[in-house]
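Q: Return atomic coordinates for the entry below.
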Amino acid sequence: MEQIVQAECCGKTITISTGKIAKQASGAVMIKSGDTMVLVTAVAMKTAKEGQGFFPLTVNYQEKAYAGGRIPGSFFKREGRPSDNETLTCRLIDRPIRPLFPEGFLNDTQVMATVVSADKDNDPAILSMIGASAALMVSDCPFAGPIAGVKVGRVDGKFVANPTAEELEKSDLEIVIAASQEAILMVEGSAAEVSEDDLLEAIFFGHAAVQPILAAQLELAKKVGNPKRDIPAPVVNEALKARVAALAKEGMKQAVRIKTKVERHLAIDAIRDEAIAALVPEFEGSEKEVKGFIEDLEYDLVREHIIKDGERIDGRDTKTIRAIATEVGLLPRAHGSALFTRGETQSIVAATLGTSVDEQRIDSLYGDSRKKFMLHYNFPPYSVGETSFRLAPGRREIGHGMLAERALQQVLPKHDDFPYTIRIVSDITESNGSSSMATVCGGALSMMDAGIPIKAPVAGIAMGLIKEGDDFAILSDILGDEDHLGDMDFKVAGTAEGVTALQMDIKIGGVTREIMAAALAQAKDGRIHILGEMAKSIAAPRADLSAFAPRITTI
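A: Below you'll find the predicted structure:
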């Protein structure tokens, strides 16, 4: 039987229905606002694969061309590989729901969002985020929701929830927020050098705006009455755990304080191998458990050291930025180039100028458009000492590139004043945390080296969080291990005047206003420091373009 609920979000009605379409899925909803409609399904297999060691969640988002009354522009005239926008929307859906599945639930799970009707004023990405949560809520999947998404703009000084296309043209910020009833789960967006205080107000305006949508999902789940699966708590071999701690704890205390990434990882690998060799003969078939206990030991010791002593893996306190080295004019034939190094993270960034024939053609639901500024981020496997057959950009690379693109787009000159197509390419050559923010810094340096008259230099920083009970520590310029072992990855980019882009992901149930305010303030201090280091190489755009760049003359 079909069940329907409605919610009002700042003057717009959102309708969620279930029980009519895709009834063989674990959960399925049709979500509608205005003339935009998205079918969202969730399916979880009944059992996990043998030996499954991680939670295999897959999120797919597809915009059907018929939703906008269009025929696909490709040679085959049908939907094909995901566009960048579809890939970015997959990430928007995935990131807030992933932490809300219980530990020990390892069944293959897939969420699919299909846009079947689209107008220009109701964003299908936002509806897909809400629909994913609603589909999981009405399913038997063990999901600790609901969550809801909202886009926040600001027009004439007033915040607007889910602004129309016309309102976005006038807005000085565009932020997507995902939240539960209690806390913020994810933030992503851009702003025109907006202050940290104003951003905080925008985020919590969005939190208040989604409350009716969250209540509607709870109402729908109650109407459907589908009981959740019982997930047995993981059985812990306490005897083996104690033996691992006795054997490895002292060595691990020393290993997690080794400052260089490669040496630290080699030391931890040696401790793990020693524990396996010593304990597997006694506890037959326990190799996987021993590895898990070693990882838990590393997790506990790193976090304890930060919370109790205020000292991080590489010896820094919570606010210190790693050593920064910058260089411009690295590549003689590139129109502009920079080498940006921060600790063990490094990027070569090049800026290229083109003409109107170099603009990227975008075929979307709403028609053809042209893109005059592009940023492409590449993360080759050698940057972390690994090998891989996959060299094409993946979801992570597309997401990191778009974050950096948004950060830099806010300071570009008006196209009428500088009528060039601009492409920035960031090749990560070393990585130990914050490579997307290294791309922002290197991108700004390369544009100034190319003579692009940007409004102001832009720098970026990645913030982390360690939270144990009521105690917490906010970390500036996090390492890769601090990202992996911590509770938050909060990237903030901007000029000396304000924030131009931000992205926050968390691994816990949410973060409070107090934590977000402290993180934004600490990020600002770090950003100002980084801008000062960048200015040592180049402080303003060069007066002339490269001799190898095209010249456009307006008569």
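Q: CA only for contacts and neighbour counts going forward, please
A: Fine.
Q: List the contacts of residue 133.
A: Residue 133 sits next to 97, 145-148 when contact means CA atoms under 8 Å, 6 or more residues apart in numbering.
Q: Kindly reformat these as TSV containing neighbour count, distance to residue 451 and secondary structure.
A: Putting the contacts of residue 133 into TSV (neighbours: other CA atoms under 10 Å; distance: CA to CA, whole Å; DSSP: H, G, I helix; E, B strand; the rest coil) gives the following:
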residue	neighbour count	distance to residue 451	secondary structure
97	23	43	helix
145	21	49	coil
146	24	49	coil
147	29	45	coil
148	32	43	strand
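Q: Nearest to residue 442, out of those: which one, please.
A: residue 97 (32.2 Å; CA to CA).
Q: how far away is the closest one from residue 48?
A: 19 Å (CA to CA, to the nearest Å).
Q: Now the second one, please; I'll put the structures next to each other:
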Amino acid sequence: MSGKQIVVEKEIAGRQLKMTTGEIGKQASGVVMVQYGETSLMVAAQTGPARMGIDFFPLTVDYRERYAAAGKFPGGFIKREGRPSTHEILTARLTDRPLRPLFPKGFRDEVQIQTVVLSSDQENPSDVLSINGASAALCISPIPFQGPIGAVRVGMVDDKLILFPTDEQTKSGDLDLVVAGNRESILMIEGFGRQIPEDVMIDALLFAHKAIGDLCELQEELAGKVGVEKNEFTSPAENPFVSIVRKDALDDLKKARQNPKKTERSAAAAEIKQELIDKYFPEGAEEDSEGRTIGDFKEAFYQVDKQACRDLTVNGHRLDGRSPNELRDVSCRVGITPRVHGSALFTRGETQSIASLTLGTVRDQQRVEDLFGEHTKRFMLDYNFPSWSVGECRPIRGPGRREIGHGALAERSVQWVLPDESVFPYTIRIISDITESNGSSSMASVCNATLALMDAGVPIKQPVAGISVGMVKEGDKYALLTDIIGDEDHFGDMDFKIAGTQKGITGIQLDLKIDGINEEIMRKTLEQARKARLELLRSMLTEIRRPRKEISMLAPRIETVKIDPEKIGLLIGPGGKNIRQLQEDTGTQIDISDDGTVTIAASKGTGAEDAKARIEAMTEEVRVGRVYNGTVIAIKDFGAFVEIAPGKDGLCHISELSNGFVKNVGDVVKIGDKLEVKVIAVDEQNRVKLSRKALLPDAEEEKAKDDDDSEDEEDLSFDD
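A: Sure, this is the predicted structure:
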């Protein structure tokens, strides 16, 4: 690049979207600055030579947010950004998915894309801008990218679709939908909503696609001004072994691949492969007589195996024998493990998940810090995919990008049906451990999370189920496949995951290996998924019809009470004296929000209820007729002063201490005695008058008794 700044801009959804190049990063293959509002990103695309022997396209996408973009320092001791956050990993995946299908078949050069957020106005999210910036950087680079693509976010507030909603509009709305595509079709979808009906979701997708054309036009204008010359890429010649393997093994592979069991299908295909290796490369040879290598053979075998699976599928023969819209067998069990607060086992064919649920207090919420500030999460769903679940050995490390992505998809698909915090003030964590996998374990996690929530007694608004629909497309002919298995995903063209309730969609994610799908395919897919979802829900509700009425006895007991924010200081007391004493006396954990919401948690017993009653007594206005458990703090000739709450006391006159005549106050009560009293009056000066007598049995009902007859006194004290 010459160093001359090139700028293009266009008004999108009422704000200017500007792309700039030519001045920054002149040694890179392509660098674009993207600005929308006052959110600004730098996106770089770089290519390098292919690694020797590589058999896949090595595209790497990285997305990072600099805290300086929002005028902030990173939290903690180290004032430098560290490993990527969950949000950064999810945005990198979001950027990667629509780009990957648009490189030439057989292209193996290294390609790296990095997005750095340089400025955040904390209003316009940067994740969708990253997709547009990556596409633009590839378009102005020599890399043979078959773009451009555009990406938009769609929100819905008051039933109205909004293009590029602000962060606040997204959070308060009913839909958060990201769509990427080119002028002709949609390439990627990721969205979550409040039980969105299928026809409304289609409207939102078409609304998004209409705006994508403007973004593609802007990138084409930028590429035209740059005038870059693309590297020519010639697809490699057909592997010389393909025609040979096709002739010798295609029919056998079609027979081998038709088996309901994954391991038997794989074993039968592997046996055919080994027979051909022994035939073409006897005695462990690496080359045949014509110089063709065993690597050439393995690549050819994969292509023929893929062709066999696709030919079967597109002609109506699924590998495991099901019809195109048929679910695998489903079984559900809840309460499978002791001690946890909720658990479930969900099995769909050869995909299986164990869900474990824990209920916690407000202190267990996850604290998240990002460019938009610090916030907390009260619901978490973690997904684990051990290698043994697919019969493999791999190093056991922390969660990878795939596990983080699948967990987030399941979490955001379920969160829309959780009860409001004011109704159910618990922190909820679900762990989905995949114990067997053969297709769409993320949607199995959605189903199992719902079962665990109901088993735990969480009053969810509606049960949620999820299913994945795949596709094999050859020319104009295509087959849609409900509940795809691993081979159908691997050899197919589409993985379209849809989660929702009987009322509508809560989560949707589309990944493609081809260059897009049209409206017809989308409509058919959503309808096919809806029918499968209802069938899944029937199976799930047969096991547990609705959430249990009570939470586990092992879960903490939580009570909430709303107090006047001006009374927070009174509740806390000087130096925290009052709240510490209250927690110690009742064995509870008490948390106070700025709005006056007090959350009380106890591990067992009635401590939470006792603490709630005492807090109400302490913070509410004293009312005539209310009964308090007070403490005698002073004795006078005319009566006793009783503290009914910290900082609040009243006078129990000598005439109100007992039904009978009282000569000395000290004969009835002493300082420090606990006394149940009733408020009988509050005068204009807020002086409180109390009565013990009002809570004693009627004098007329008492029998005359001797002062020394302790047995008669005991009988009276236990009178109901």
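Q: Can you tell me what residue 482 of structure 1 aligns to in structure 2?
A: Aligned by TM-score structural alignment, residue 482 of structure 1 pairs with residue 488 of structure 2.
Q: and that match, helix, strand or coil?
A: helix (DSSP: H, G, I helix; E, B strand; the rest coil).
Q: pretty sure it is touching residue 473, no?
A: No: using CA atoms under 8 Å, residue 488 of structure 2 makes no contact with residue 473, being 11.9 Å away.
Q: more crowded one of these two?
A: residue 488 (26 against 17; other CA atoms under 10 Å).
Q: which residues does that one contact?
A: Contacts for residue 488 of structure 2 (CA under 8 Å, 6+ apart) come out as 309, 319, 470.
Q: Dump the residues you listed into CSV; add distance to residue 63 of structure 2, secondary structure and neighbour count as well.
A: Putting the contacts of residue 488 of structure 2 into CSV (distance: CA to CA, whole Å; DSSP: H, G, I helix; E, B strand; the rest coil; neighbours: other CA atoms under 10 Å) gives the following:
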residue, distance to residue 63 of structure 2, secondary structure, neighbour count
309, 36, helix, 26
319, 38, coil, 24
470, 29, strand, 24
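Q: so what does the host helix or strand of residue 277 of structure 1 touch, helix or strand wise?
A: Per DSSP states H and E, residue 277 of structure 1 falls inside helix 261-279. Packing contacts for helix 261-279 of structure 1, counted by 3 or more CA pairs under 8 Å, 6 or more residues apart in numbering; DSSP states H and E, involve helix 238-255, helix 287-309.
Q: Now do residue 510 of structure 1 against residue 177 of structure 1, distance only.
A: Applying CA to CA, the value for residue 510 of structure 1 to residue 177 of structure 1 is 12 Å.
Q: Need the residues touching each of these two.
A: Common neighbours of residue 510 of structure 1 and residue 177 (CA under 8 Å, 6+ apart) are 184-185.
Q: out of these two, which sits in the busier spot?
A: Neighbours per residue (other CA under 10 Å) separate residue 510 of structure 1 from residue 177, with residue 177 holding more: 28 against 20.
Q: Alignment lookup: the more buried one to structure 2.
A: Checking TM-score structural alignment: residue 177 of structure 1 goes with residue 179.
Q: Contact partners for that match?
A: Applying CA under 8 Å, 6+ apart, the residues near residue 179 of structure 2 are 151-154, 186-190, 205, 208-209.
Q: So which of those wins on neighbours?
A: residue 151 (31 neighbours).
Q: how about the helices in the stretch 51-200 of structure 1?
A: Counting by DSSP state H, counting those that start in this stretch, residue ranges of the helices within the stretch 51-200 of structure 1 are 84-97, 124-138, 165-170, 196-209.
Q: Format these as JSON lines; extra columns: distance to residue 501 of structure 1.
A: Listed next are the helices of the stretch 51-200 of structure 1 as JSON lines, based on distance: least, CA to CA, whole Å:
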{"stretch": "helix 84-97", "distance to residue 501 of structure 1": "15"}
{"stretch": "helix 124-138", "distance to residue 501 of structure 1": "19"}
{"stretch": "helix 165-170", "distance to residue 501 of structure 1": "16"}
{"stretch": "helix 196-209", "distance to residue 501 of structure 1": "10"}
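Q: In structure 2, what stretch matches stretch 495-513 of structure 1?
A: By TM-score structural alignment, stretch 495-513 of structure 1 lines up with residues 501-519 in structure 2.
Q: Can you give me the end-to-end span of the matching stretch?
A: 23 Å.
Q: Which one of the contacts of residue 488 of structure 2 is nearest to residue 169 of structure 2?
A: Using CA to CA, the contacts of residue 488 of structure 2 come closest to residue 169 of structure 2 at residue 470, 32.6 Å.
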